[in-house]
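**Student:** Fold the following and give me the result.
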Amino acid sequence: MVESRLATVLNVNDDDANRYLVNRLLSLAGYNVLEAATGMSALLLAQQHRPDVVILDVKLPDISGYEVCERLRADPNTSAMAVLHTSATFVTSDKKVRGLDGGADAYLTQPFEGAELIATVKSLLRLRHAEQVARNRANELAAMDRRKDEFLAMLGHELRNPLAAIMTSIGILQRRPATDDKEARMRGIIQRQTNHLARLVDDLLDVSRITRDKVELRPGRLDLMPVLRHVLQVTQPLADARGLALDVTLPAGSMWLDADATRLEQVFTNLLDNAVKYTDQGRVTLHVAQEGVDGSARAVVRVKDTGIGIPRDVLPHIFELFAQADTSLERSRGGLGIGLTLVRKLVQLHGGEVTAHSGGPGLGSEFVVKLPLVDAVGLPHAARNAADLRRGRRILLVEDNVDARQAMRDLLELWGHQVAVAPDGLQGVALAVSNPPELALVDIGLPGLDGYRVAETLRHRVGNGIRLVAMTGYGGPEGRDQAMRAGFDRHLVKPVKPDELDRILSEL
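**Tutor:** Predicted coordinates:
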């Protein structure tokens, strides 16, 4: 608490006798006292000396005490000062209400006892101290939160770089037949666990954005069916490894949404991954149908399993952060307890809803996602020839990580592309200027000249004919926006899946 002998009080009153009396009472109580006879001089002193408490008479010769208080509150430099209104004239309840509504902390009617004045000042000082402690704590928490976000961003970058090299290498191995069954199994294990690590990194970084409401969508018109088929390609090996049947029912036609494909993939990967992880035997079912017609039509995706189920007391909280159905000590099924929180938030951002159902422990679970459908009229049709999409291109790869660079080069050359590589931004620019490629894959975190400056330089010196793709371990929306401003055409977050890279190259 602020001690009285250290506290400073500004006493504002145009009556000399009254001002002297209050000054004397405050001095005897051990306060440092400043005095002013007008509202304007009070504002000047408040700016210069930053008193702890302002005792402010309402009736002043220039501007009223009400206006002085409002100006103190409006100025960030003086807004935290405690203000005590006093008056011998404005003593009715409506005047007191006006003063308190205008920002005063207390209101005393003159004449008042000296003990009452000192007790009120002490009370205001205690209040001011408590507010200052809370303000300091809030600032400390905000600073800690910023440092945490910076750490998570750096952690994601450092984890994604080696994951990118591993995932690209797996993509190369998968295109060559295995020598025996054991090698095939080992490849499958590496691929599944690498995908799992990549999802954990994504979830870890996204949960930070979700708690601050900074998750952004990049929506576009898309068909839900290819998204689900791609998720099933990832899930099928996981189900096979656990000996589970994966039953899938998809409609014959398309289901068009206005959605972010990457985020929807994250939603259904989380749900199917959980279903497989929490099921020891039996089956996992994915059923997709449409409900409603015209403007109210929705896609209904059901993910059902015969697994451990969800206890009745856990079910209402299953979408909360860090909630898990498996609360046993060994936590053998792993996970961070953040996947379903992400699912709910991402579904809500798409204008949909997700619900969870379970009969209890041992009776399995079902998650139902409903997403609004859009009219398919006017959707673009594929116009390019598939052979043209697959033709070899001249590609420049700018990547400082040796393993990631070599693996990516091998993969691109395996696809028939001509690849030039550079380990830093300066060499990348030099190669692009001397022999312009059709497309450049540029890492953002490069030594010397970062990826943003590489893109800006290439746009200036090579022109708009070159297609630029940013590759980065930083997955936040800020980085994506900065990449677009720098001149990139696409922004990919490491580790880049081979099929995703192949699709991007075809589209560009």
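**Student:** contacts and neighbour counts: CA atoms only from here.
**Tutor:** Noted.
**Student:** centroid residue for this structure?
**Tutor:** Within the chain, one residue has its C-alpha closest to the average C-alpha position: by C-alpha atoms, centre = their mean, that is Arg209, at 1.5 Å.
**Student:** what comes up buried for stretch 153-162?
**Tutor:** If you call a residue buried by 16 or more other C-alpha atoms under 10 Å, then stretch 153-162 has these buried ones: 153, 155-157, 159-162.
**Student:** another one to check against the first:
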Amino acid sequence: MIELEERRVLICAPMGRDGELASQVLRGAELACCICKNWLELTAELKKGAGLILTVEEVLTPEAAVSFSSFLASQGTWSDLPVLVLTKSGGSPVWLQGAYERFGNLTLLERPVRAPTLVSAARSALRARLRQYEIRLSDQRKDEFLAMLAHELRNPLAPISSAAQILKFVAADPDRVKNTVGMIDRQVVHLTNLIDDLLDVARVTRGLIRLQKEPLDLAVLVSHAVEQVSPQINLKQQKLSVDLPDEPVTVLGDVNRLIQVFANLLNNASKYTQEHGHISVQFLLSPNEVVLEFADDGIGISPEMVPQVFDLFAQAKRTSDRSQGGLGLGLALVKNLVVSHGGSVKVLSKGLGEGSVFSVSLPRFSEANFPEDFMPQQKNEYSPALFQPLRLMIVDDNKDAADSLAVFLEAAGHDVFIEYTAFDAIKRARSVCPHICILDIGLPDMDGNELTAQLRAMPETASATYIAVTGYSQETNKKKSLAAGFHHYFVKPVDAANLIKVIAVSGPQRNQSKNVMHS
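**Tutor:** Here you go, the predicted model:
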């Protein structure tokens, strides 16, 4: 938030009428001004904030120039305060020698100065100053975000670490093992969701999200979102009311992304609403538009925060004893996804303690106004097949990751071989002739893409299926790996059920003509 004081033009021209005349001209251009009678007043006002200093060369005596340059040198790294100095025509004052090095962002205007010239110079300087404030705000948000990210990542890591210690002592107690494993699984899901939010925001803001649009009933999507968030709502004993419409309300959209939008808004409402609070979802219908209102009677939003609530990394100030968590990504993601569906989103709040209402507007669609070339997305379904144990080779330099995946796949009935380097994998492949190669990309001696190319050139593994399991999630990495010969691409942590499905349809004589990216 840029304060009014930070937009001011501080004028220090105590002799003659320069200060008064400059103030009249600038105020006539709707620029805020503050006249300082002397250098002492200017210094005091600078501490409150300034967008620009306008002064005259007579003020910059050698002593004042030294003091002035010392103040400018003490600015934050983000700040480069503009200084306009009105000079006499002709001549070269002593203070000007080395002035650009001492004062930095310095502009000289020779008197007499025409009013349009003064206004133009002031506006240009203030525009540059505004960009500095935006950089400062961005840096502040980044620092707050990194602090919150560290906090959010430590939260699930703590119980995972404790669970690992517990498992060392309760191996003989099946019930405690089951409960501990369940705790680990829940925390891993939480960590995965945090990482997915980060990646989703990066992809959405860069326009890399590909929406799979089809006709959808919004009531069904809201029901799915409610199902996702119900455990949190029930835990806080909150009351949720959903006013579903009597008629079907159809939109053209991506089923997963719209559920994500609605679940995010419900999660946000629950997070910032006290125990036993109230949350509601209401449909407002018109012939061409549907508005979904997500209302709560929670902590509300301060007036200065409302315009920023959908900005990336934007978060209201919190105290350590009332930290609701989150990374400041959810609402930014909501806005981008809604806009990508041709809609809009807004928020209303009367202030702190007054609750909030988030409204999502989406265009309604009927059969008559679907695009002529619209084709619903075809879903890929894996056909069931009889179980067939396969020879699998895992190559990953992360020993824990490779070993744990091997244990899981062996438990599923497969023969698994593990190697931790690419060169050892090539040797092992010649002897075991694996049906499926599950490869990390970031190997130390040879990256997974090059390893795939070499394995595919060998007769023992030419017909194998190649599955990438990696921490690289960018679209460019996926495309590069699929082009190198991988049939499937998984991002860590792996969706185990999906991996088992892929393996089940990837044995000998299976059709491997398509390359598939898996989230």
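**Student:** Now, the buried residues of stretch 153-162 of the first structure that are in helices?
**Tutor:** Secondary-structure check on these using DSSP state H: residues within helices are 153, 155-157, 159-162.
**Student:** Closest to Val462 of the first structure out of these?
**Tutor:** Asn161 (28.2 Å; C-alpha to C-alpha).
**Student:** The closest one contacts Val493, correct?
**Tutor:** No - Asn161 of the first structure lies out of contact with Val493 (C-alpha atoms under 8 Å); the separation is 9.9 Å.
**Student:** which residues do the two both contact?
**Tutor:** In the contact map built from C-alpha atoms under 8 Å, 6 or more residues apart in numbering, the residues linked to both Asn161 of the first structure and Val493 are Gly473.
**Student:** Look at the equivalent of Lys271 of the second structure over in the first structure and say how many residues are nearby.
**Tutor:** With TM-score structural alignment as the criterion, the equivalent of Lys271 of the second structure in the first structure is Lys277. Number of residues near Lys277 of the first structure (other C-alpha atoms under 10 Å) recorded here: 18.
**Student:** in stretch 329-340 of the first structure, what's buried?
**Tutor:** If you call a residue buried by 16+ other C-alpha under 10 Å, then stretch 329-340 of the first structure has these buried ones: 337-340.
**Student:** How far does that stretch sit from its chain's centre?
**Tutor:** 21 Å (C-alpha atoms, centre = their mean, to the nearest Å).
**Student:** cool, stretch 473-491 of the second structure as well?
**Tutor:** Counting by C-alpha atoms, centre = their mean, stretch 473-491 of the second structure comes out at 22 Å from the chain centroid.
**Student:** quick revisit: quick one, what contacts the match of Lys271 of the second structure?
**Tutor:** Contact criterion C-alpha under 8 Å, 6+ apart gives Arg333 as the residues in contact with Lys277 of the first structure.
**Student:** How about Gly325 of the second structure?
**Tutor:** The contact partners of Gly325 of the second structure, taken as C-alpha under 8 Å, 6+ apart, are 148, 152.
**Student:** for Thr235 of the first structure, same thing?
**Tutor:** Under the criterion of C-alpha under 8 Å, 6+ apart, the contact partners of Thr235 of the first structure comprise 269, 272-273.
**Student:** now do 10 Å
**Tutor:** Applying C-alpha atoms under 10 Å, 6 or more residues apart in numbering to Thr235 of the first structure gives the contacts 192, 229, 246, 268-270, 272-273, 275-276.
**Student:** so which strand or helix has it?
**Tutor:** Taking DSSP states H and E as the definition, one finds Thr235 of the first structure inside helix 224-241.
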